[in-house]
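[1] Here you go, sequence then predicted model.
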Amino acid sequence: MNTYDYVVVGAGSAGCVLAARLSEDPGTRVALIEAGGPDTAQEIHVPAAFSQLFKSDLDWDLDSEPEPGIGGRRAYLPRGKVFGGCSSINAMIYIRGNRADYDGWAANGADGWSYSDVLPYFRRSEDNLRGADAFHGTGGPLTVSDSRSNHPLASAFVEAAISAGHRRNDDFNGESQLGVGPYQLTQRDGMRCSTSVAFLHPAMQRPNLTVLSGARADRVVIENGRATGVEVTRNSGTEVITAAREVILSAGAYESPKLLMLSGVGPADTLAAFGIRVRADLPVGEGLQDHYMTLLNFRTDTESLMTAASEANAELLQSQGRGPLTSNIGEAGGFFHSRDGLAAPDVQFHMAPVLFHQEGLGPITEHGFAFGPCVLAPTSRGRVTLRAARPDAAPRITHNYLTTAEDRAAIIAGIRIALDIAAQAPAAKVITGPYDVPDSDSDADLLAWAQRSGMTLYHPTSTCAIGSVVDPELRVYGVQGLRVVDASVFPSVPRANTNAPTVMAAEKAADLIKGAV
């Protein structure tokens, strides 16, 4: 059968949630299309192994165009090509964002997306092992837990930050984001709890849900102004999967705009240049935002995660769900103001109890650790556009990292915060020397180092934003029966690791589609 009520493109962080929620009605037929395959690889489920998935066949392995703000470097952009999408290859950090993010969305026209509107959807998805309260939920599909690694180097970072005058915060998703502490994680019994594990695996037992793996979506079929299906390439052949009610794109902030443009939905001048018939002239692909991160790397004589992959630790993980292999690498962090007068944080830190350099691809040959800032509320804006009118061609991606004075000032201030933390006794006593740090604390050297060593924090958003490409119910302007549900619809990047906000958006979208809002 090739006809369904709903056809969802992308079994990633949002698509798995949508497929599960929409198929809860046994009378509704749902097809989920995924270019990758099942999430069976061991490296997916062992938390500390996630970087081994980079540049594998489970990674779309994208690169940006030469980035003008970072010396013309191309940024490596890993994206999950597997059930669970990026939730199957990420660092499992569960952060929702700041109240100001969502209230800002609503104030700028995204009706129904204020903090009070979205909090119930965060709580509904969550099974927080700390228990339920005004901010947290229990009994949801997505297990949220404290780290079972608790590496002493991560603890040293937290204590050093407190010594530098920053307050401890054990719940970044509670009353306030500010401060430092360990991150809560999407883990269950010490293993990864992706949206595939949490939502899709249980739903796949339902006869009304069909998952088509190894299926590349080539274009949305649009007839008389309405999306009627998706053309896919699968098993070396092409077929159309028909949608009686809606087509829903959940392919992510790079691939959803690409698929829209291939289907004739996008900037008319861009589409005309590729000979694509224009179905709706919309600013698809514009407004790209991401968090740009720098990590100072230090040597240490404390045992780091470099030696985590031992037989004893593997046995500890398998038998008790504990030990170094449960580490998500980014175990701790914090949120900071880079200057006075800010209403919400503009810098976020991540701390890894192991060397993490060269965009996470650098060899680990000695014990070390890394921590540093990202630009949390970037003013830089980028673009996703087509490389060719071919579905097998990667899109052109330019983020324009650090191209505004505000972003450059934020990263410089963030690095100074990091240097101050490194100088405090709890950090200084475990540092034996620098591995990759700025040459000095001058503005020029800090910026040059940030441009040379920085990387994506894997949080692209806003390329199909509410108000410009989709309405507040995530329906694409000018095309009936077509929605986008993923991080591309965010009006701005939240002050957060973006997986939890993406799950929230899919939870809310499921209710919008069902008419339950």
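    Thanks, I have it.
[2] contacts and neighbour counts: CA atoms only from here.
    Will do.
[3] quick one: the longest helix along the chain to chain centroid distance?
    In the chain, with assignment by DSSP state H, the single longest helix is helix 405-423. Distance of helix 405-423 from the chain centroid (CA atoms, centre = their mean, to the nearest Å) equals 23 Å.
[4] again, but for stretch 377-384
    On CA atoms, centre = their mean, the centre of stretch 377-384 falls 15 Å from that of its chain.
[5] quick one: terminal-to-terminal distance for it?
    End-to-end distance for stretch 377-384, by CA to CA, to the nearest Å: 19 Å.
[6] what's next to that stretch, contact-wise?
    Outside stretch 377-384, the residues that touch it by CA atoms under 8 Å, 6 or more residues apart in numbering are 254, 257-258, 285-291, 346-347, 395-404, 406-407, 463, 493-495.
[7] Counting neighbours, which bits of stretch 179-193 end up buried?
    Using 16 or more other CA atoms under 10 Å as the test for burial, stretch 179-193 gives 179-188, 190-193.
[8] Please pick the buried ones from the contacts of stretch 377-384.
    If we count by 16+ other CA under 10 Å, the contacts of stretch 377-384 have these buried: 254, 257-258, 285-291, 346-347, 395-403, 407, 463, 493-495.
[9] Please work out how many residues are found near the residue lying closest to residue 240 once chain neighbours are set aside.
    Excluding the flanking residues, the one nearest residue 240 by CA to CA, 6 or more residues apart in numbering is residue 231, at 4.3 Å. Close neighbours of residue 231, defined as other CA atoms under 10 Å, add up to 18.
[10] who touches residue 231 in this structure?
    Listed by CA under 8 Å, 6+ apart, the contact partners of residue 231 are 217-221, 238-241.
[11] If any of those residues are buried, put those into a ChimeraX selection.
    Selection of buried members from the contacts of residue 231 for ChimeraX, criterion 16+ other CA under 10 Å:
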select :217,218,219,220,221,240,241
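[12] from the contacts of residue 231, which is closest to residue 29?
    residue 241 (12.1 Å; CA to CA).
[13] roughly how far is stretch 79-92 from the heart of the chain?
    9 Å.
[14] ok, now stretch 46-65?
    13 Å.
[15] what do you get for stretch 12-29?
    Centroid separation between stretch 12-29 and its chain, computed with CA atoms, centre = their mean, is 20 Å.
[16] before we go on, here's another structure to hold up against the first:
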Amino acid sequence: MNEVQYDFIVIGAGSAGCAVAARLTENGKHRVALIEAGPKDTSPWIHLPLGYGKTMWDERINWKLYTQPDPNMGGRRIYWPRGKVLGGSSAINGLIAIRGQAADYDDWARQCGEGWSYRSVLPYFKRSETFHDTRAPEYHGANGPISVNPIRQTHPLIDAFIASAEAIGIPRNDDFNGPNQEGAGYYHLTTRNGLRSSAAVGYLREARRRKNLDVLTDAQVTRIRFDGRRALGIDYERNGQSTALIARRGVILSAGAVHTPQLLMLSGVGPAEQLAEHGIPVLIDLKGVGANLQDHLQFRLIFRCNRPVSTNDQLNSLLGKARIGLQWLLKRSGPLAVGINQGGLFTAVTPGANRPDVQFHVATLSADMAGGKVHDFSGFTMSVCQLRPESTGTIRLASADPRASPVISPNYLDAELDRRMAVAAIRLARRIASTEPLRGIVDAEVLPGAEAQDDAAILDFARNNGATIFHPTSTCRMGAGDDAGAVVDPDLKVRGLEGLWIADCSVMPRIVSGNTNLPAIMIGEKLSDHLLK
């Protein structure tokens, strides 16, 4: 087995891992290896925003995970797509650029110190971003690796949705990452010139020219090596060959909220009883590894339109598809350039709430499931989710084989609050759809359908149709020194170990109020800054 030495080894070329590797190599002083289990990001469907529907099911670039049968969700196994490619999930996501609420990070700071307050993390959000607008420069960056663009081409369905929200008292908001998240408006997207701005595109295209960065793809890490309680390096497999790499200064684990705890446990770091069950020697008993799993559960309401106004109509005809293609080729605009979900809404449905507690993703098309074949009628989708669920689940090992998918038990809708919020969010979506001007476009509610009227029927719909919106977090959460359930310290170093840090969504003390791509990048930026200092 060959051994090559680096200063730092980064496991996982996703949103955070790309940021860490790029920043650590900027000054030329550190030799860094970035290891990715998936291939290079060469698929054209990755780079086309509407290609999301293709990458959702492509096993070459997607882990295609499934949960355990969830007793709270009709016993269903729920599909969890996760990126397995340069860029990670930022290469296959819905491109929505949301940071969460300032209060999220101030809550983190109360648990983990002032360094995680909104005031402290805002500079990292700004540093990561090139915002293609002149609004609110105090909240946005102008020279960062990730390109963020407002949607400039409006759509009659989204315009009607925003106007109907305004009609019931929800204000218009043109910048959910500005001074206030509440309101309805068009999302900002991680795009540039009609193409996806993934973490790999933003951070690695320039960084890969550096002699001090090696990017290894199709290389699955099988364990972290330790010398005593110090991370020494990694073992990985590539093309059937097993190879070891040595890290002189340390290892950064950025494999995501599912695979980061799996790899820790495979390496002897995790709940002792879990490791013993699979014959893995215990290096350190950390009960929090794989615990505290949180995710946003979405409920997709589908409406049929009374006129051909949705993207379904274009995708269901050869002429429509040709027009979409020409629109993108000639102007870098149209459906191919903006992805699926264009409209958003953040508001509170809980009486007395002082900040938004639900989020809407509004798509100008409809399908039986996210990324599925569009319906043969003109339709659109309102997906609603609770922003800060109380239900928590676990990630556990299926076996000691690193190739085996971990056991995912999300435990959706376990908390009474989450069940109440599901019903309230669905009722709000119906209220907006039945308010002019959107009411004038809606012919019928396809799902949940007219038969689901009382709370019990609506909750039954939520249980039998709810699915992930792809935001798993908190499975290796950070905490202060007296927090027995924490896996990493506020500086993201793994408890009780030296030379091992985590940078991905698994470290979040609690899930953020919104999409997780930009927060993951921020975490990577923040850790790299700490390591360089």
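    Received, thanks. If you're wondering where the values come from, they're calculated on a predicted model, not measured in any experiment.
[17] Could you list every helix and strand that the longest helix of structure 1 packs against?
    In terms of contacts (3 or more CA pairs under 8 Å, 6 or more residues apart in numbering; DSSP states H and E), helix 405-423 of structure 1 is packed against helix 152-163, strand 347-352, strand 368-375, helix 443-453.
[18] still on that earlier bit, in helices, which of the contacts of stretch 377-384 of structure 1 appear?
    Judged by DSSP H, the contacts of stretch 377-384 of structure 1 include 254, 257-258, 406-407 as members of helices.
[19] now, among those, which is nearest to residue 91 of structure 1?
    For those, the nearest to residue 91 of structure 1 is residue 254 (19.6 Å; CA to CA).
[20] and the gap between whatever residue of structure 2 lines up with residue 263 of structure 1 and residue 491 of structure 2?
    Using TM-score structural alignment, the partner of residue 263 of structure 1 in structure 2 is residue 267. Per CA to CA, residue 267 of structure 2 is found 21 Å from residue 491 of structure 2.
[21] out of these two, which sits in the more crowded spot?
    Counted by other CA under 10 Å, residue 267 of structure 2 and residue 491 do not tie: residue 267 has more neighbours, with 23 against 20.
[22] Number of residues surrounding residue 176 of structure 1?
    Residues near residue 176 of structure 1, counting by other CA under 10 Å, number 14.
[23] which position in structure 2 aligns with it?
    Under TM-score structural alignment, residue 176 of structure 1 pairs with residue 180 in structure 2.
[24] now swap in residue 323 of structure 1 and tell me
    Per TM-score structural alignment, residue 323 of structure 1 is aligned with residue 334.
[25] Quick check: that match touching residue 327?
    Yes: under the criterion of CA atoms under 8 Å, residue 334 of structure 2 makes contact with residue 327 at 5.8 Å.
[26] If you count surrounding residues, which of these two has more?
    Shown here are residue 334 of structure 2 and residue 327; by other CA under 10 Å, residue 334 has more neighbours (21 against 16).
[27] Count the neighbours of residue 455 of structure 1 for me.
    The tally of other residues near residue 455 of structure 1 (other CA under 10 Å) stands at 24.
[28] thinking again about what came up before, mind listing what the match of residue 176 of structure 1 touches?
    By CA under 8 Å, 6+ apart, residue 180 of structure 2 lies in contact with residue 101.
[29] which SS state does it fall under?
    Recorded secondary structure, residue 180 of structure 2: coil (DSSP: H, G, I helix; E, B strand; the rest coil).
[30] Next one: it from residue 320 of structure 2, what distance?
    For residue 180 of structure 2, the distance to residue 320 of structure 2 - CA to CA - is 38 Å.
[31] and stretch 244-258 of structure 2, which stretch of structure 1?
    Going by TM-score structural alignment: stretch 244-258 of structure 2 matches residues 240-254.
[32] quick revisit: considering the contacts of residue 231 of structure 1, which are maintained in structure 2?
    Contacts conserved in structure 2 for the contacts of residue 231 of structure 1, using both residues aligned by TM-score structural alignment, their matches' CA atoms under 8 Å: 217-221, 238-241.
[33] Closest one of those to residue 128 of structure 1?
    Nearest member of these to residue 128 of structure 1, counting by CA to CA, is residue 217, at 34.9 Å.
[34] so residue 481 of structure 1 touches residue 226, yeah?
    Yes: counting by CA under 8 Å, residue 481 of structure 1 does reach residue 226; the two are 5.8 Å apart.
[35] where exactly do the helices run in structure 1?
    Counting by DSSP H, structure 1 has these helices, from start to end: 13-22, 42-45, 99-107, 115-125, 152-163, 195, 201-203, 252-262, 268-273, 311-320, 405-423, 425-428, 443-453, 499-514.
[36] In CSV, list those helices along with distance to residue 486 of structure 1.
    As requested, the helices of structure 1 are arranged in CSV below (distance: least, CA to CA, whole Å):
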stretch, distance to residue 486 of structure 1
helix 13-22, 6
helix 42-45, 21
helix 99-107, 15
helix 115-125, 15
helix 152-163, 32
helix 195, 13
helix 201-203, 19
helix 252-262, 6
helix 268-273, 23
helix 311-320, 32
helix 405-423, 25
helix 425-428, 39
helix 443-453, 29
helix 499-514, 6
